[in-house]
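Peer 1: model this:
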Amino acid sequence: MFGKVLKVILVLGVCTAVGLGGLFATGALGVPDAGIEDNAWGEVDDDRIEVVTTVWVDNPNPGLEVDDLTLEYALWMNDVDLADGTAADVGMPAGNTTTEIRSDLRYQHLSDWWVAHVESDEVSDLRADVTAHVEWGPLSGAPSYTHEDEVETDLEPMIADSMAQLEGEHSLSPVEGGGALEPTVEIRDTDAEWGEVDENRTELHLTYEVHNPNAYPLPTPALTGEMEFNDHLVGEWDAHEVEVLHGGYDATIPPGESREITFVVDLDNDDVVQWFATHVDGEEVTDAELRAQLAMNVDGQTMTIPGDEEAIHCEYDLRTDIFVDQESGIEQTGCELLPWATPDQEEFDELEATLELDDALLAGDGDDGERDEGDDADDSDEADDDTTGDDAGGGEIGGTDSLLGTVD
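Peer 2: This is a model prediction of the structure:
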């Protein structure tokens, strides 16, 4: 009796398999399919950024339910492996359904992504893959789906726009009052661009074309400033931490001539990663603040650009569209002048960025200025190859000529 029952079961099983195979061969049944419906940010904390991926699943077989589907997800940006996740034993009734896969970004890989992003002119190729593993007789398979997108940021033009607020003509006075020296300085052009970048640090090059319309030389100015994104300090530079390319601080700006000065500022990539967490936690919106000041030391007197020991302070809204459906870009929300901590005499001495002028020179006989250490100022300047003589102009803000425009 038992043998007969077993034979019947085996026959039914074979018939069922043959029947399913026949239906599959004729197109009446099909292998389930899957794809990505949406990506979103989940929970964010100090060392974790969650990615929530909504996957659609299509089971084209009426009346047949698969209950052991396995879904796999992977995310790359500029070929940097940032996340993967798995959902096992997923039920798949007939028709279209959705399910979620939760995965964590690999924090330790975010710095690698940042390096690739900067080296690609702030453009990242995003790729997200989902694969559905189905094992159900003739309906077994592993259909996959790939979503590709391009992610751009505009940090470099945002920084350049804020630095451009210093352009124009500035009449300088000693910050402590007194002294007969009140030179005029013209910032004719500015620029900002990324320099060298590695896994630990990112260089930012800030360039100013400084024109000296006076009858005496002027020293190389010192730069101070900072960048704050979502109340997180991403970059901060004191005068003694900033390097100068091509000529150094001991080069002067001769009378009636211009000099292109490039300051090198370092950003710690760990600070960038921490900012990125605040950015995605805020629906990919960043409140960016940038501050900058130039300062000169002549005859022991410090003079600042802008004047009165103030700094330019600009704010921007920065938006991206990695996972959030919005228009990416930057918008300047305002620029103003605010009080700032000016470099002291000790910092100028450390940089060797001070200049002494003798009485004969100030009287206009054309003699050279002298460095504190006795070096001839023009000899220092001859070592610098970046001297030009172009013209420019600007509008007025707070006693200094400047344009407080908006980002195009």
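Peer 1: switch to C-alpha atoms for all contacts and neighbour counts from now on
Peer 2: OK.
Peer 1: helix or strand: which one has Phe263?
Peer 2: strand 258-268 (DSSP states H and E).
Peer 1: now for that strand, which elements pack on it?
Peer 2: strand 201-211, strand 232-237, strand 243-245, strand 387-388 (3 or more Cα pairs under 8 Å, 6 or more residues apart in numbering; DSSP states H and E).
Peer 1: deepest of those strands, which one?
Peer 2: strand 201-211 (a mean of 22; mean count of other Cα atoms under 10 Å).
Peer 1: compute the inter-axis angle for it and strand 232-237.
Peer 2: 50 degrees (axes from the mean of the first three to the mean of the last three Cα atoms, to 10 degrees).
Peer 1: biggest helix in the protein, by residue count?
Peer 2: helix 2-26 (DSSP state H).
Peer 1: how far off centre is the helix or strand just after that one?
Peer 2: Sequence-wise, the next helix or strand downstream of helix 2-26 (DSSP H and E) is strand 33-45. When distances are taken as Cα atoms, centre = their mean, to the nearest Å, strand 33-45 is centred 23 Å away from the chain's centroid.
Peer 1: how about strand 33-45: buried residues?
Peer 2: Residues of strand 33-45 classed as buried: Asp33, Ala34, Gly35, Ile36, Asn39, Ala40, Trp41, Gly42, Val44 (neighbour count, 16 or more other Cα atoms under 10 Å).
Peer 1: now stretch 188-200
Peer 2: Buried-residue list, stretch 188-200, by 16+ other Cα under 10 Å: Arg188, Asp189, Thr190, Asp191, Ala192, Trp194, Val197, Glu199.
Peer 1: what about the nearest residue to the second one once chain neighbours are set aside, distance to Phe24?
Peer 2: Take Asp189 and drop its neighbours on the chain: the residue closest to it by Cα to Cα, 6 or more residues apart in numbering is Glu209, 5.1 Å away. As defined by Cα to Cα, to the nearest Å, Glu209 lies at a distance of 73 Å from Phe24.
Peer 1: one more: Asp281?
Peer 2: From Asp281 to Phe24 the distance is 47 Å (Cα to Cα).
Peer 1: ditto for Asp321
Peer 2: 42 Å.
Peer 1: neighbour-wise, which of those two wins?
Peer 2: Asp321 (19 against 16; other Cα atoms under 10 Å).
Peer 1: can I take it that the more buried one is in a strand?
Peer 2: No: Asp321 is assigned coil when assessed by DSSP: H, G, I helix; E, B strand; the rest coil, not a strand.
Peer 1: Val151 is in contact with that one, correct?
Peer 2: Yes: in this structure Asp321 lies within contact range of Val151 using Cα atoms under 8 Å: 6.9 Å.
Peer 1: now the strands for the stretch 51-200 of the chain?
Peer 2: 66-77, 80-92, 95-104, 123-133, 144-152, 168-171, 184-197 (DSSP state E, counting those that start in this stretch).
Peer 1: tell me if Asp271 really is in a strand.
Peer 2: No: looking at Asp271 with three-state DSSP, it is helix, so not inside a strand.
Peer 1: was I right to think it contacts Leu233?
Peer 2: Yes: taking contacts as Cα under 8 Å, Asp271 lies within contact range of Leu233: 7.3 Å.
Peer 1: please give the structure of this sequence too, so both can be compared:
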Amino acid sequence: MSGIGEALTASRFRIAGVVVGVLVVSLVGAFALGVLGAPAVEAVDNRFGDVDDETTVVFTDLVVDNPNPIGVQLGNTTINYTVRMNDVPMAVGGREGLDIRRGNSTLEFTTRMNNEQIPPWWATHVNNDERTVVTINATVRTSILGQRRYDITQEKEVETDIIGDFNSEETRPVNADDPPPLFSNPVLYVNRTSAEWGEATAQETPIDMEFVMYNPQTTPFTVTELGYEITMNGVAVGEGRTDDIAAIPPGATETVRTEARILNPNLDDWWVTHLRNDQVTNLRIEFYAVVSVDQLSQDIRVPLDRLTYEETIETDIFGNENASTAEPTATATPTPADGERTPTPTDSGRTMPTATPTAIPDDPLETPTDDDGLL
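Peer 2: All right, here's what the predicted structure looks like:
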């Protein structure tokens, strides 16, 4: 009887082995036929966290779709993502060894951005006509049935008009605090102001400004100096003066020019205030002029209070405040194993995004990081 029992037990093990083998073969066949599929990134959401003088925390949620009827633990699958603003890398992260349940799973990442990335991004924003393209790219690489890669790319535009309102045809009187005996207020009039960006570099952002000034006095005078101070949320980001001398006869106008400069290394300090103020900035540019008169032994310093320029800058870089309901643009680039059929968009029995190749940057995505990836 014991021999019969041992035979039955051995038979059960053989049957179980055959069932497991059939199950494995069935699963592999299902992958090959496209019935089951590799997980893919469906959506990416970013938001800013705490910010200090050196770093900015970026929280990222990746929604991963597992089209299979069972959850999978993928020790050899990696997810990488990068956030760029005008091709300047702002946040990079990734993870490997993922446990993904069936359907959609949200994977949470935390990375830290070095605030020194702000000045180079700012230069690209200005040189691109105050326009930034925020690009978020996420990639799943899996070895299921060979090496495959599935990508998703989201893009959003951020536009500002920081100095546009400085262009004005309004005539503004300029008064001196204590005009000399030869003068009466208003000391002069500014009939027109205009400004445009110069070519921004890593070190500075020039603003070319013009002031059309009118001399209402009976005495000629010379504007020997035009000074400025630029603040953003109270952070000093530029100050200076021009020695572009302009002599203005009585009853005449003359154009006075100055090139104000934002010092880009100061912008990482401004960035902290911008985020802490819900991505709102108050830009302020204050001016003064120095007027010289031959009959006077001392020059006159005139504050140009009526020319003080203020502009509110608001951004929504990741689109959290006014989130779009449009579906993200998704692209898939599977690399099938030798002899394997590439799945079509409807192989899994559901509608999939059209597959088109997407180039993935090499530098920040080659090495996945497990949170706190600091650029």
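Peer 1: circling back: I'd like the buried residues of strand 33-45 of the first structure laid out as a markdown table, including distance to Glu331 of the first structure.
Peer 2: Listed next are the buried residues of strand 33-45 of the first structure as a markdown table, based on distance: Cα to Cα, whole Å:
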| residue | distance to Glu331 of the first structure |
| --- | --- |
| Asp33 | 42 |
| Ala34 | 39 |
| Gly35 | 35 |
| Ile36 | 31 |
| Asn39 | 25 |
| Ala40 | 24 |
| Trp41 | 23 |
| Gly42 | 26 |
| Val44 | 26 |
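Peer 1: for these, work out which two are farthest apart.
Peer 2: Across the buried residues of strand 33-45 of the first structure, the longest distance by Cα to Cα is 31.2 Å; it joins Asp33 and Val44.
Peer 1: rewinding a little: I'd guessed the residue nearest to Asp189 of the first structure sits against Ile253; true?
Peer 2: No: between Glu209 of the first structure and Ile253 there is no contact under Cα under 8 Å: 10.5 Å.
Peer 1: overlap in contacts of the two?
Peer 2: Arg259 (Cα atoms under 8 Å, 6 or more residues apart in numbering).
Peer 1: residue in the second structure paired with Pro93 of the first structure?
Peer 2: Counting by TM-score structural alignment, Pro93 of the first structure lines up with Arg101 in the second structure.
Peer 1: next: His279 of the first structure.
Peer 2: By TM-score structural alignment, His279 of the first structure lines up with His274.
Peer 1: pretty sure that match is touching Thr281, no?
Peer 2: Yes: taking contacts as Cα under 8 Å, His274 of the second structure lies within contact range of Thr281: 5.6 Å.
Peer 1: which residues are in contact with both of the two?
Peer 2: What both His274 of the second structure and Thr281 touch, as defined by Cα under 8 Å, 6+ apart, is the set Asn233.
Peer 1: contacting residues around Ile322 of the first structure?
Peer 2: Per Cα under 8 Å, 6+ apart, neighbours of Ile322 of the first structure: Val151, Glu284.
Peer 1: for it, give its distance to Val18 of the first structure.
Peer 2: 48 Å.
Peer 1: same question for Thr278 of the first structure.
Peer 2: Thr278 of the first structure is 57 Å from Val18 of the first structure, by Cα to Cα.
Peer 1: follow-up on the earlier one: tell me how far the strand holding Phe263 of the first structure is from the chain's mean position?
Peer 2: 17 Å.
Peer 1: and that strand, which stretch of the second structure?
Peer 2: So strand 258-268 of the first structure sits over residues 253-263 in the second structure, by TM-score structural alignment.
Peer 1: superpose on the first structure and give me the mean offset of that stretch.
Peer 2: Aligned to the first structure and superposed, stretch 253-263 of the second structure gives a mean residue distance of 1.5 Å (mean Cα distance after the TM-score superposition for the first structure).
Peer 1: please apply the same query to stretch 22-32 of the second structure.
Peer 2: Looks like 2.4 Å for stretch 22-32 of the second structure (mean Cα distance after the TM-score superposition for the first structure).
Peer 1: now that stretch: buried residues?
Peer 2: Val28, Phe31, Ala32.
Peer 1: let me know the closest of those to Asp129 of the second structure.
Peer 2: Phe31 (48.5 Å).
Peer 1: now for the residue most central in space within the second structure: which residues touch it?
Peer 2: When the second structure is reduced to its mean C-alpha position, the nearest residue by Cα atoms, centre = their mean turns out to be Met85, at 3.8 Å. Taking Cα under 8 Å, 6+ apart, we find Met85 of the second structure in contact with Trp121, Thr132, Val133, Val134, Thr135.
Peer 1: pretty sure the fourth one contacts Thr153?
Peer 2: Read that as Val134 of the second structure. No: in this structure, Val134 of the second structure is not within contact of Thr153 by Cα under 8 Å, at 10.4 Å.
Peer 1: now do the same contact list for Gly87 of the first structure.
Peer 2: Not Gly; residue 87 of the first structure is Ala. Thr70, Leu71, Glu72, Glu100, Ile101.
Peer 1: residues near the closest residue in space to the fourth one that isn't next to it in sequence, how many?
Peer 2: Spelled out, that is Glu100 of the first structure. Leaving aside its chain neighbours, Glu100 of the first structure sits nearest to Thr54 (4.6 Å; criterion: Cα to Cα, 6+ apart). Residues within reach of Thr54 of the first structure, counting by other Cα under 10 Å, total 17.
Peer 1: kindly state which residue of the second structure is aligned to Thr54 of the first structure.
Peer 2: Under TM-score structural alignment, Thr54 of the first structure pairs with Asp61 in the second structure.
Peer 1: over to Ala40 of the first structure?
Peer 2: So, by TM-score structural alignment, Ala40 of the first structure is matched to Arg47.
Peer 1: distance of the nearest residue to its match once chain neighbours are set aside from Arg276 of the second structure?
Peer 2: What sits nearest to Arg47 of the second structure in space, not counting adjacent residues and going by Cα to Cα, 6+ apart, is Phe59, at 5.4 Å. In this view, Phe59 of the second structure and Arg276 of the second structure are 16 Å apart by Cα to Cα.
Peer 1: these two: who's more crowded?
Peer 2: Phe59 (19 against 15).
Peer 1: apart from its chain neighbours, what residue comes closest to His211 of the first structure?
Peer 2: Ser258 (4.0 Å).
Peer 1: likewise Thr286 of the first structure?
Peer 2: Closest to Thr286 of the first structure by Cα to Cα, 6+ apart is Leu318, at 5.0 Å.
Peer 1: can you find the partner of that neighbour in the second structure?
Peer 2: By TM-score structural alignment, Leu318 of the first structure lines up with Ile313.
Peer 1: contacting residues for that match?
Peer 2: By Cα under 8 Å, 6+ apart, the contact list for Ile313 of the second structure reads Thr160, Asp161, Ile162, Val280, Thr281, Asn282, Leu283.
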